[in-house]
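Asker: Here is a sequence together with a model predicted from it:
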Amino acid sequence: MPPAGRSDDNPFNLENPSILDIAPPEPKSLEETGLKMGLLSDIALKFLYYSGTGTGMAIAEELCLPWPGVIERVVDFVATEKLVDLRGGKGFGRASVEFVLTEKGREYARDALTRTTYVGPAPVPIDQYNALITSQTEENPVVSREDLLMGLSHLTVTEELLDKLGPAVNSSRSLFLYGPPGNGKTSLAEAISRMFGGEAFVPYCLEIDNQIIKVFDSLNHSPVPLEVGRDGAGRRQTFEMDHRWQLCRRPAVVVGGELTLETLDLIYSETARFYEAPFQVKANGGMLLIDDFGRQKVHPTDLLNRWIVPLEKRIDFLTLHTGKKFEIPFEQLLVFSTNLDPKELVDEAFLRRIKYKIEVKNPDEETFRDIFQRVCEAVGIPYVDQAITYLIEAYYKPRNMQMRACHPRDLVSLIKDAARYRQIPPALSKDLLDQACEVFLVDL
């Protein structure tokens, strides 16, 4: 029997094994990389410049390209140009021979560093990237009602909200979550991202016009091990793909008040002399959440106007510091989350382009009690329904106060603090509830 979670058709234990059908194949020649000899030799020379020496295989591992047919030719080229010397090595074959820069090679490396300081995995040409990302979108799984229920099982969600979220999630287009603060809009968006499941291919970096754009970001991309799997008989299986790409969990990029128009285009470092990809490129194949929309330094209308073409055409346009513009896919679920009235933020024309506008309302009393019970169970405090009745009758109704989904969590946290101070077990007692409400609900 195959190990749990694996099968003959899924030896690598992937959530979406069909993603491997579009995996970029390992290039067998320099031509298949889509890159010029000059760019690859520059990266190899800079690697040797920083490391002092390196074998052919070390160069191949640094550039994430195979030795035969690719790095072998790069090394032949720099050796022919007398940019490197052989220092010797262990084993047989040139792959295990150590190379060191000649004085001419050091000059070439320093010159290459004036153009860009980038050293690492070789970039993926923009045309190869665009083709794979477009194909990858066709592999997006359908999120069923059961998937939705499971993905939101840790939250209390009404049937009405559930039936609105389902089609929006499967659209993989755009979603506007709005409503009063504290009702779980961000939690919903994060749960939606996890619900997508599956994997996506992310390149370490891109190349266009010999310019390098760094895409892979360890804060937003979680690699999936894909070195060795086992089939149903327990036999080891390997999967060879282009190692300039990483198979990652579907990205979920969250940005808030730090978002500006500048961060939605390429960010060029004058010091490093290469680019950092903007948020929407890092989110390709997953979700981009604009949290607290309307709280950014840039005006919401200007920010939203930036999204009009990507939302309609599913492509974005980025600009190099040379002034050249180029196309790149815009393939993600774009989620806006705001506490403000959407009509006060944007005009009707833009709202029409956002296909799904879903209000996340204040919980009713039944939902409020259910949330309180879940919170109590999570922290090990006995739930007492009469205590919630007291809370509502003594505090919410007399003050005409709206219940919020975050209140149970916050009140229970305060009850625990008070109980710890008094050195008594936390409980939904009148004394502890009163103490929590007096410091928490006073200004609400």
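Answerer: Perfect, thanks for sending it. Computed from a predicted structure; not experimentally measured. Numbering: from 1, shown residues only.

Asker: contacts and neighbour counts: CA atoms only from here.
Answerer: Will do.

Asker: Counting by contacts, list what the host helix or strand of residue 414 packs against.
Answerer: Using DSSP states H and E, residue 414 sits within helix 407-422. Counting contacts by 3 or more Cα pairs under 8 Å, 6 or more residues apart in numbering; DSSP states H and E, helix 407-422 is packed against helix 365-379, helix 430-440.

Asker: List the buried residues for it?
Answerer: 407-409, 411-416, 418 (16 or more other Cα atoms under 10 Å).

Asker: another one to put next to it:
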Amino acid sequence: MSWLHDNPHIKTIRVAASDLNGVARGKRMPTQFAQGIEEDGTRFPLSALNLDIWGEDIDDSPLVFEAGDPDGVCLPTERGFLPMPWLDNPSALLPMWMYREDGRAFDGDPRHALAAVLKRYADRGLTPVCGTELEFYLVDDSGKDLQVVPSPRSGKRRPGAEILSLRALDAFDNYFTALYDGAEAMDIHAETAISEAGLGQFEINLSHSPAMKAADDTWLFKLLVRGVARQHGFAASFMAKPYPEYSGNGMHVHFSVLDKDGNNIFDDGGPNGTDVLHHAIAGCMNGLSASALILAPHGNSYDRLVPNAHAPTSICWAYENRTAAIRIPGGSYKARRIEHRVAGGDVNPYLMLAAVLGAALTGIEDAQMPPPPITGNAYDQGLPQLPSAWGDAIDLFESDDRIARIFPAELISNLVATKRQELQAFAELSPEEQIDLYLDTV
């Protein structure tokens, strides 16, 4: 209660957990109930974390009618209360995660899935450190068709992309200032902002942090980016491909792994990196097809994964090459790391980091070795390809043994049922309805 005591202007609180799609599910209540929530948690149906993208129950889910739709117990994460700067009335958010009545972690909770992967690292004396790069579009969705937001400075709509343009950033200076102020208030360490290759597209990098904080920061930052945009009269969207003719939104993740003494186990003091780095690369590559459903979770996601559109389509790795799915950036050897470039902006950050770090750990555990790194344009080399269809990705995720090493069986079956239900309904939507579906939800 100390944070609320120091912030007496807060009048309402929200308690929320992430469902499998990364959507915040929760409750609103007056602050007078905060102490009880902090001490004892609150109750949600277990099925609340296994809804489809429309927020509907999953047909024939064992969590619903078969089991009597029982409650789970949601307890606060270590994050504690956070301000919600995008709301007009002073409010605070308390992030939660789900447990069963008997105290066991609920295996259908994506945050617990990441925690289980991180425990496997910790059991080996290892700590992953991650930083995410979030791409998003600022969009005027007030009319029938999406448009670039008019410049608040000139009132003009810029007709094309402006890569690394200070003019584009300066046009939305009030928005970005509010965004950075909000991130600071929420203890999210936002770094560089740039304009990107799409029409009204931007990217913000979050600082490298222990993996769970990185996932929390990313989940919370997406809420902040969208909320502050609405405050300013437009939308911000992380959907994978809002404009067919422009680049999609990615969420690249950079990660290294530290030993118990804080040493980077990928750094050998030279340009190649350690054997462990190569084991992790191999694990990431070998897990790409099976984890495509996590990295590209929605119908729109596969519109992004096309050749020559700034998104990787080939299963390969390389040093300092942005056409590869797995890139080893240049720079200081002490900062030797893997950049995993496949995920879209529409992912659930907890599942994405669990899939990426889990695949890397599988490679480390099995001492796998990758093929030689590529050079040149990966799109032109006839390499093995990522799944290009949503249904194929669902089938691979359900059946692959590597996924079973990373995720609990309950989460696998829940996610597969969710995505099959969404796949069937998505096929009946018009292109306009598909955009309306994903613009604000993912």
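Answerer: That came through, no problem. None of the values given here were measured: they were computed from a predicted structure.

Asker: what's the TM-score for these two chains?
Answerer: The TM-score (TM-score structural alignment, normalised by the length of structure 2) is 0.22; 166 aligned residues with a Cα RMSD of 7.3 Å.

Asker: in what helix or strand does residue 170 of structure 2 lie?
Answerer: Counting by DSSP H and E, residue 170 of structure 2 is part of helix 166-171.

Asker: Could you identify the helix or strand that succeeds that helix?
Answerer: For helix 166-171 of structure 2, the following helix or strand on the C-terminal side (DSSP H and E) is helix 173-185.

Asker: Which elements pack onto that following helix?
Answerer: Under the contact rule (3+ Cα pairs under 8 Å, 6+ apart), helix 173-185 of structure 2 is packed against strand 190-195, helix 211-231.

Asker: For the longest one, which helices and strands make contact with it?
Answerer: Spelled out, it's helix 211-231 of structure 2. Under the contact definition 3+ Cα pairs under 8 Å, 6+ apart, helix 211-231 of structure 2 sits against helix 110-123, strand 127-140, helix 173-185, strand 201-206, strand 235-237, helix 349-365.

Asker: how far off helix 349-365 does it point, in degrees?
Answerer: Helix 211-231 of structure 2 and helix 349-365 meet at an angle of 150 degrees, taking axes from the mean of the first three to the mean of the last three Cα atoms, to 10 degrees as the criterion.

Asker: now helix 211-231 of structure 2 and strand 201-206, what's the angle there?
Answerer: Angle, helix 211-231 of structure 2 to strand 201-206, by the same axes, to 10 degrees: 140 degrees.

Asker: same deal with the first one?
Answerer: With the same axes, to 10 degrees defining the directions, strand 190-195 of structure 2 sits at 170 degrees from strand 201-206.

Asker: Strand 190-195 of structure 2 - contacts with which helices or strands?
Answerer: helix 166-171, helix 173-185, strand 201-206.

Asker: Nearest to residue 15 of structure 2, out of those?
Answerer: Minimum separation from residue 15 of structure 2 across those (Cα to Cα) falls at helix 173-185, 17.8 Å.

Asker: so where do the strands sit in the stretch 1-150 of structure 1?
Answerer: Per DSSP state E, counting those that start in this stretch, the stretch 1-150 of structure 1 carries strands over the ranges 53-55, 84-89, 97-101, 124-125.

Asker: how about these in CSV, adding distance to residue 249 of structure 1 and mean neighbour count?
Answerer: Output for the strands of the stretch 1-150 of structure 1, formatted as CSV (distance: least, Cα to Cα, whole Å; neighbours: other Cα atoms under 10 Å):
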stretch, distance to residue 249 of structure 1, mean neighbour count
strand 53-55, 33, 21
strand 84-89, 39, 16
strand 97-101, 37, 21
strand 124-125, 20, 21
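
Asker: Reformat these into JSON lines and put distance to residue 189 of structure 1 next to each item.
Answerer: JSON lines is the format used below for those (distance: least, Cα to Cα, whole Å):
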{"stretch": "strand 53-55", "distance to residue 189 of structure 1": "46"}
{"stretch": "strand 84-89", "distance to residue 189 of structure 1": "53"}
{"stretch": "strand 97-101", "distance to residue 189 of structure 1": "51"}
{"stretch": "strand 124-125", "distance to residue 189 of structure 1": "31"}
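
Asker: out of the helices and strands packed on helix 211-231 of structure 2, deepest packed?
Answerer: helix 349-365 (a mean of 25; mean count of other Cα atoms under 10 Å).

Asker: Neighbours of residue 336 of structure 1, how many?
Answerer: 22 (other Cα atoms under 10 Å).

Asker: Please identify the buried residues of the helix or strand where it lies?
Answerer: Assigned by DSSP H and E, residue 336 of structure 1 belongs to strand 333-338. Buried residues in strand 333-338 of structure 1, defined by neighbour count with 16+ other Cα under 10 Å: 333-338.

Asker: Helices of the stretch 251-400 of structure 1, residue ranges please.
Answerer: 279-282, 300-305, 308-313, 342-345, 348-353, 365-379, 385-391 (DSSP state H, counting those that start in this stretch).

Asker: which one of the ones you listed has the most crowded surroundings?
Answerer: Comparing those by mean count of other Cα under 10 Å gives helix 279-282 as most buried, with a mean of 23.

Asker: Now do that helix: which elements does it pack against?
Answerer: Partner elements for helix 279-282 of structure 1 (3+ Cα pairs under 8 Å, 6+ apart): none found.

Asker: any idea how far residue 327 of structure 2 is from residue 121 of structure 2?
Answerer: 22 Å (Cα to Cα, to the nearest Å).
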